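Visitor: Next come a sequence and a model predicted from it.
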Amino acid sequence: MGTVVDSGKKEANGSSLSEKKVTVVFVLGGPGSGKGTQCTNIVEHFGYTHLSAGDLLRAEKESGSENGTMIQNMIKEGKIVPSEVTIKLLQRAMQANNNDKFLIDGFPRNEENRAAFESVTGIEPEFVLFFDCSEVVMERRLLGRNQGRADDNIDTIRKRFKVYMESTLPVIEYYNSKGKVRKIDAEKPVEEVFEAVKSVFTPLHEKVA
């Protein structure tokens, strides 16, 4: 299970995240690697709660808060939002949920994110699910989807690729050195990708059961 250490930090409702024994799986891969689709499948088949760091940040951005304005500017520039902002949003979402199994999608984005998450929450991931996909395929997918997102224009997409290559790959390398990375070929058809994902989650699911 993901290790939880009591950090002594409590939210306003009086409950501490460390009082919940949780299993966390980080889901990483470049923009357009298909993480969201596969997370939906994992939720349906294995009962995890899916927390998308990007969705939480976008929701905060749209809330009109002071943090929201800062987040909007950073996303527009393709930059990484400060760790403490994203971690607070993740903590809030995990505490508000009765589940004890979480997929954290699109986080940690860099080494500083990773170290801060483990330090603040006291949680290490059970493993990292890494969707390996070439930049050419990811760019084609992003340009082809029609979700009306302002951050899906070609310039911003390439900024996001650059940030991903420079910042997120070292996180994957760190966890790989600890034997915690499960790499999935994300260029295959969706059904084949999920078959590979199932082979990763089924043993863990059976062990817990």
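Guide: Yep, that arrived.
Visitor: alpha carbons only for contacts and neighbour counts from here, please
Guide: Will do.
Visitor: other SSEs contacting the longest helix along the chain?
Guide: Longest helix of the chain, by residue count under DSSP state H: helix 190-208. Under the contact definition 3 or more Cα pairs under 8 Å, 6 or more residues apart in numbering; DSSP states H and E, helix 190-208 sits against helix 35-46, strand 181-185.
Visitor: One more to weigh against that first structure:
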Amino acid sequence: MSSAEINSGSENGTMIDTIIKEGKIVPSEITVKLLQEAIIKGGNDKFIIDGFPRNEENRALFESVINISPEFVLFFDCSEEEMERRLLGRNQGRSDDNIETIRKRFKVFVESSLPVIEYYESKGMVKKIDVTKPIPEVFEDVKAIFYPYGLKFNNT
């Protein structure tokens, strides 16, 4: 969603790109507006939102504006050391794949995003997956979580 907006060259896209490069979180009003537009355009009654909410303000605004609470929250559990190794090794040419920005993102996650996970965990809504396991095992764990919700996976 954010990448599509960034690639559009819009004023919002330029601002989002700058914020991401600084390792910060995009303002809730912008993210919720983009999510609302995507949900309406999608026309489905079920959808997956990746990487959101990132902080308590995101969560509260999304739930009040969109008036939706998640069925569950999928949390990929991984150590900072492993995430750093993977991000530096993914070689996607992203401007935010450098050690300084990655470490800023870790700090933001611990300070802002982890409390959101803890909030949903207190409501019994978090489903954790240990992603340090081999990819095929992680994929099987993900499929097992989504299977009861009717989501089908193509193994190709």
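Guide: That came through fine. Predicted model, so just to flag it, every value in this text is computed and none were measured.
Visitor: and the longest helix of structure 1, which residues are buried?
Guide: Buried residues in helix 190-208 of structure 1, counting neighbours by 16 or more other Cα atoms under 10 Å, are found at 193-194, 197-198, 200.
Visitor: just these now: which is nearest Glu173 of structure 1?
Guide: Val200 (18.7 Å; Cα to Cα).
Visitor: Now do the same for that closest one: its match in structure 2.
Guide: If you follow Val200 of structure 1 across to structure 2 using TM-score structural alignment, you land on Ile145.
Visitor: So that match versus Phe62 of structure 2, what's the distance?
Guide: 24 Å (Cα to Cα, to the nearest Å).
Visitor: Show the residue spans covered by the strands in structure 1.
Guide: 23-29, 49-52, 101-105, 127-132, 181-185 (DSSP state E).
Visitor: longest helix anywhere in structure 2?
Guide: helix 28-42.
Visitor: Tell me roughly how far it lies from structure 1 on average.
Guide: Aligned to structure 1 and superposed, helix 28-42 of structure 2 gives a mean residue distance of 0.9 Å (mean Cα distance after the TM-score superposition for structure 1).
Visitor: Where in structure 1 does that helix fall?
Guide: Mapped onto structure 1 using TM-score structural alignment, helix 28-42 of structure 2 spans residues 83-97.
Visitor: in that stretch, what's buried?
Guide: For stretch 83-97 of structure 1, a neighbour-count test (16+ other Cα under 10 Å) marks 83, 86-87, 89-91, 94-95 as buried.
Visitor: how far away is the closest residue to the match of Val200 of structure 1 other than its chain neighbours from Glu22 of structure 2?
Guide: Distance criterion Cα to Cα, 6 or more residues apart in numbering; nearest residue to Ile145 of structure 2, sequence neighbours excluded, is Lys127 at 7.7 Å. To Glu22 of structure 2, Lys127 of structure 2 is 30 Å away according to Cα to Cα.
Visitor: one step back: okay if I get the buried residues of stretch 83-97 of structure 1 as CSV plus distance to Glu126 of structure 1?
Guide: As requested, the buried residues of stretch 83-97 of structure 1 are exported to CSV (distance: Cα to Cα, whole Å):
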residue, distance to Glu126 of structure 1
Ser83, 20
Thr86, 20
Ile87, 18
Leu89, 20
Leu90, 17
Gln91, 17
Met94, 16
Gln95, 18
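Visitor: nearest to Leu56 of structure 1, of these?
Guide: So of these, ranked by how close each gets to Leu56 of structure 1 (Cα to Cα), first place is Leu89, at 6.6 Å.
Visitor: Quick check: that closest one touching Gly54?
Guide: No - in this structure, Leu89 of structure 1 is not within contact of Gly54 by Cα atoms under 8 Å, at 10.5 Å.
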